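Undergrad: Predicted model and sequence follow; I will ask about them next.
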Amino acid sequence: MRLLYRHSPWRTLFTGDALPDPASLSPLLAPLADALSRLGPTPSLAAARAWQCELVDALKRLDLPAWRISQMISDHDQGLYRQAIAMSLDEMQASGWGPPPRPFCVLVLGSVARHESLLAPDQDNAMIIADYPDALHTQVDGYFQALGERFTDHLASAGLPLCQGHVMARFPMWRKRLCEWDAQLAIWSAERRVKRVQQTNILLDFAPVYGDEALAIALRDRALSRLKQAGGFLDEMASLLAETPVALDRLGRLHGDDKEAPQHGALNLKRQGLMPLVSAVRLLSVLHGCRSVDTRLRLTELVSAGVLQCEEALTLHAAMSRLQSLLLTTQHRRLGAGGLADNWIVLGELDETERTLLRLDLKAIRRLMGQARAGTGGSLH
């Protein structure tokens, strides 16, 4: 089997508590060393967040592909989370709250968890708290509510906006004991209700960022076990894929849905390209018990499980890479010009080759969505 995914030493740059020492980097990495030198060894949260555009510029000069840059942006975002949480815990200790009363784990959700973040994320996070007696709820949950409010406020002040949908650990819906998360999954998966499918889809893309990772492993075990048996719920999850089609009309021509389009010929490439791919792969992964969160790793697991052919997975890898490249290039250019990063691209700004490849990539994603809706393990064709 051809290699679908390779782990990279690039991914070690932002995994520790400290930033890399620019002097320790090879001269071949001079653009990155220069960017790190300008940032400094102990930047504030806000300075580190604002630096991401410069990080992307350095990595592009080093000829890294957009999908690898996206992974490193996500790693850096997770580092910002760890810094904000540690800062909040220190503040609470200093103000008399004491240490955490129970083991806990903060989760990042969505693109940051999948290591697919670009330059326009908001906050999506949750928290698992180790089980404790109901009699202690006010005391224990009060501590973790304060922690959730503090670290999300710190991140918002640094430039990672609060989630408009309230998917954050500062709210009880997304901050629960492990037993409560299990009960919540049981409720969500018991019926075919769109809102519950949407909430479950949000939760399924999680990664531990701070605290006791064993709690995250236990939640993954329980989620996969419960959902594997929830046939009607999975049917509704498959039906929901049709709610966000790819940006193609019935004749296979590029066509956005025009919802909130900033100008004629614009299409939201995240909503009508990346998210349909991510959602279809997520559904197939749940159906076949795959444990990975990153879309690329999920594709690899699906090949190993015999759900996809290797060539089909490679086609989807390439499609995802090109979509990420289009979005990252657009976001980086707009930020560099003093504008805002968003998920819109303008078809008139693409050359003929780019438009042709985009059509082919969206067609491949549409075929995958058909397979996921059918709930089969057969070929895409």
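TA: Nice, thanks for sending it over.
Undergrad: Going by C-alpha atoms from here, please, whenever you check contacts or count neighbours.
TA: Noted.
Undergrad: helices or strands up against the longest helix seen in the chain?
TA: Ranked by residue count and defined by DSSP state H, the top helix of the chain is helix 66-94. Counting contacts by 3 or more Cα pairs under 8 Å, 6 or more residues apart in numbering; DSSP states H and E, helix 66-94 packs against helix 45-50, helix 52-61, helix 137-158, strand 206-211, helix 310-336.
Undergrad: would JSON lines of those with distance to residue 108 and mean neighbour count be doable?
TA: Output for the helices and strands packed on helix 66-94, formatted as JSON lines (distance: least, Cα to Cα, whole Å; neighbours: other Cα atoms under 10 Å):
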{"stretch": "helix 45-50", "distance to residue 108": "16", "mean neighbour count": "17"}
{"stretch": "helix 52-61", "distance to residue 108": "18", "mean neighbour count": "18"}
{"stretch": "helix 137-158", "distance to residue 108": "12", "mean neighbour count": "18"}
{"stretch": "strand 206-211", "distance to residue 108": "5", "mean neighbour count": "22"}
{"stretch": "helix 310-336", "distance to residue 108": "20", "mean neighbour count": "19"}
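Undergrad: try it against this one:
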Amino acid sequence: MSPAPPCFAADTPLAQVLADMAAARASAVLAVDGDARPVGILTEQDIARRVAFRLSPEAPLHAAMTAPVTTCAEDAGLWQAVAVLRAGHLRHLPVIGAGGRCIGMLHRAETLAAVSGRLLLHLDALSGDDAAVKQAQAGMAAALLAEGVPARDLVGLVSGINIDLHRRVLDRVLATHGTPPVPFTLVVMGSAGRGESLLRPDQDNGLILADYPDAEHDRIDVWFRPMTAALNDGLATAGFPLCPGGIMALNPLWRKTLPQWCRQFDHWARRRSGAALLFSDIAFDFRAVAGDAAPAAALRAHLSRLLSASPALLAAMAAQNQGLTVGLTLWGGFTDDEPGPGTRTDLKLHGLMPLVAAARLLALRDGIAETGTIARIDALARHGAIAAREAAALADAFDRLVDTVLRQQLSDHAAGLQPGSLVDTGALPKPARTALRDALRAVRSFSRGVFGSFTGQLW
């Protein structure tokens, strides 16, 4: 983006606005309110259509500007900005930072120049309905992968699109169901919480409700029941399958006030078996994606205190995770995880998951707030929990595994198959198979060491 354009109060005379606009060689200026938040935009086209030979120099800016002004947030993906520019036939898109103030400007020509023509076809679909957006992910990922964009970045992009879809569905549901009786925060968990979604993740979500008196429960819960059912159904229609384990906001177990969530985590720490461990593995990667983020931060702080006081929960999680093996045979070949005559290897279950689980355990032990696997590895290295060389090897292993699984998913998608995590390792070139073996060996060494450090069982 370019720097923020000149800004004026909406009642500034056009003569001054145009003089300053010319001096700055700006193609657009903004009208702002008393808090410097954009309320309108004046472009060169506006001047040609509304000002020249029509308005006097003393006319105020608001007489010629376009209002309201379309903007995008500073943390939005470039794909979102391109979709807005093209869908709205806009030439200028102000970028808004904290407090609602303009911090920069995207210009159509320069922005589209940063995006390949092949990719634009897929970006256009991102302004369509939810199902079209989800379908466009694969085409966009394939185009970017062909241009050399790292798979790790593509997974982040796919995850960002998924979160945007969650917000779109939620906004539509709220428009239908009205104002909630208490504020709430939408959280996602599992791969979505880590920002590591591949092409077909199922739903793992919940709500943190603002606290309310027990006597109000029936009145409040009767509103949230149909609302959360509509939310999860809407996400399913958009391309996110319902969670087979019921880890969704429509399930009361995953729809609680902050004190209730804290008590739920406390209960899991005491129980330390069965569903408590399964739920802990998924839920502890939570992050807020809509609503006030403060309750999620407070829950993260409670979890950190809980695990510091109850290390036995981490030991129990590690004991369960010891069942996660890597996809290598005793002789160094790749395991056969495919039912029937096929020989493909499940590199999510037997590659990514052991790495994710081991990094999670160390991060939770050390009170690291990050949920992404690479962010956790980086933080662990900074804290001295793992050596810098090992952190680099694990990051390379993560990248190799994500790249291999994503390429297989795109191949499956192109063949009209449901994208999964079974990879045809036999079809990989020899150098790729060698690099994949090295990645799995690094994951095996790391995960065994981490799990053993919590359980005392080295093998």
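TA: Structure's in. What do you need? Because the structure is a prediction, the values reported are computed rather than measured.
Undergrad: Superposed, what's their TM-score?
TA: TM-score of the superposed chains, computed with TM-score structural alignment, normalised by the length of structure 1, equals 0.89; 361 aligned residues with a Cα RMSD of 2.3 Å.
Undergrad: sorry, back to before: could you pull out the buried residues of the longest helix of structure 1?
TA: Buried residues in helix 66-94 of structure 1, counting neighbours by 16 or more other Cα atoms under 10 Å, are found at 66-85, 87-89, 92.
Undergrad: what about the helices in the stretch 251-381 of structure 1?
TA: Per DSSP state H, counting those that start in this stretch, the stretch 251-381 of structure 1 carries helices over the ranges 275-287, 295-304, 310-336, 352-374.
Undergrad: okay, the second one sits on what stretch of structure 2?
TA: Applying TM-score structural alignment, one finds that helix 295-304 of structure 1 aligns to the residue range 373-382 of structure 2.
Undergrad: Could you pull up the residues touching the counterpart of residue 174 of structure 1 in structure 2?
TA: For residue 174 of structure 1, the aligned position in structure 2 is residue 254, judged by TM-score structural alignment. The contact partners of residue 254 of structure 2, by Cα atoms under 8 Å, 6 or more residues apart in numbering, come to 205, 206, 207, 247, 248.
Undergrad: per the alignment, the first one corresponds to what in structure 1?
TA: With TM-score structural alignment as the criterion, the equivalent of residue 205 of structure 2 in structure 1 is residue 125.
Undergrad: Is that match in contact with residue 112, as I believe?
TA: No - under the criterion of Cα atoms under 8 Å, residue 125 of structure 1 makes no contact with residue 112, lying 9.6 Å away.
Undergrad: those strands in the stretch 201-350 of structure 2, which residues are they?
TA: Along the stretch 201-350 of structure 2, the segments classed as strands by DSSP state E, counting those that start in this stretch run 205-209, 255-257, 287-290, 345-346.
Undergrad: Tell me how far residue 139 of structure 2 lies from residue 146 of structure 2.
TA: Going from residue 139 of structure 2 to residue 146 of structure 2 by Cα to Cα, to the nearest Å gives 11 Å.
Undergrad: Apologies, that question was intended for residue 314 of structure 2.
TA: Separation of residue 314 of structure 2 from residue 146 of structure 2 (Cα to Cα): 41 Å.
Undergrad: And for residue 437 of structure 2?
TA: In this view, residue 437 of structure 2 and residue 146 of structure 2 are 24 Å apart by Cα to Cα.
Undergrad: for residue 433 of structure 2, same thing?
TA: Using Cα to Cα, residue 433 of structure 2 is found at 20 Å from residue 146 of structure 2.
Undergrad: do the same with residue 385 of structure 2
TA: Relative to residue 146 of structure 2, residue 385 of structure 2 is positioned 36 Å away (Cα to Cα).
Undergrad: do the same with residue 116 of structure 2
TA: In this view, residue 116 of structure 2 and residue 146 of structure 2 are 11 Å apart by Cα to Cα.
Undergrad: same deal with residue 108 of structure 2?
TA: Applying Cα to Cα to residue 108 of structure 2 and residue 146 of structure 2 gives a distance of 24 Å.
Undergrad: Could you do residue 80 of structure 2 as well?
TA: As judged by Cα to Cα, residue 80 of structure 2 and residue 146 of structure 2 stand 21 Å apart.
Undergrad: and what of residue 447 of structure 2?
TA: Separation of residue 447 of structure 2 from residue 146 of structure 2 (Cα to Cα) stands at 32 Å.
Undergrad: hmm, back to that, closest one to residue 355 of structure 2 among the strands of the stretch 201-350 of structure 2?
TA: Nearest to residue 355 of structure 2, of all those, is strand 345-346, at 13.9 Å by Cα to Cα.
Undergrad: Distance from the chain centre to that closest one, please.
TA: How far strand 345-346 of structure 2 lies from its chain's middle: 25 Å, per Cα atoms, centre = their mean, to the nearest Å.
Undergrad: try stretch 282-298 of structure 1
TA: Offset of stretch 282-298 of structure 1 from its chain centre (Cα atoms, centre = their mean): 13 Å.
Undergrad: Likewise for stretch 257-271 of structure 2?
TA: 25 Å.
Undergrad: mean deviation of it from structure 1?
TA: Once fitted to structure 1, stretch 257-271 of structure 2 is off its aligned match by 0.8 Å on average (mean Cα distance after the TM-score superposition for structure 1).
Undergrad: That stretch: which residues count as buried?
TA: Buried residues in stretch 257-271 of structure 2, counted by 16+ other Cα under 10 Å: 257, 258, 259, 261, 262, 264, 265, 266, 268, 269.
Undergrad: now stretch 338-351 of structure 1
TA: Quick answer for stretch 338-351 of structure 1 (16+ other Cα under 10 Å): 341, 342, 343, 344, 345, 346, 347.
Undergrad: Turn these into CSV, columns for distance to residue 291 of structure 1.
TA: Formatted as CSV, those follow (distance: Cα to Cα, whole Å):
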residue, distance to residue 291 of structure 1
341, 31
342, 30
343, 28
344, 31
345, 32
346, 36
347, 36
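Undergrad: Run through the residues that contact the residue nearest the centre of structure 1.
TA: Structure 1 has residue 111 as the residue nearest its centroid, 1.4 Å off, counting by Cα atoms, centre = their mean. Residue 111 of structure 1 makes contacts with 74, 117, 121, 205, as judged by Cα under 8 Å, 6+ apart.
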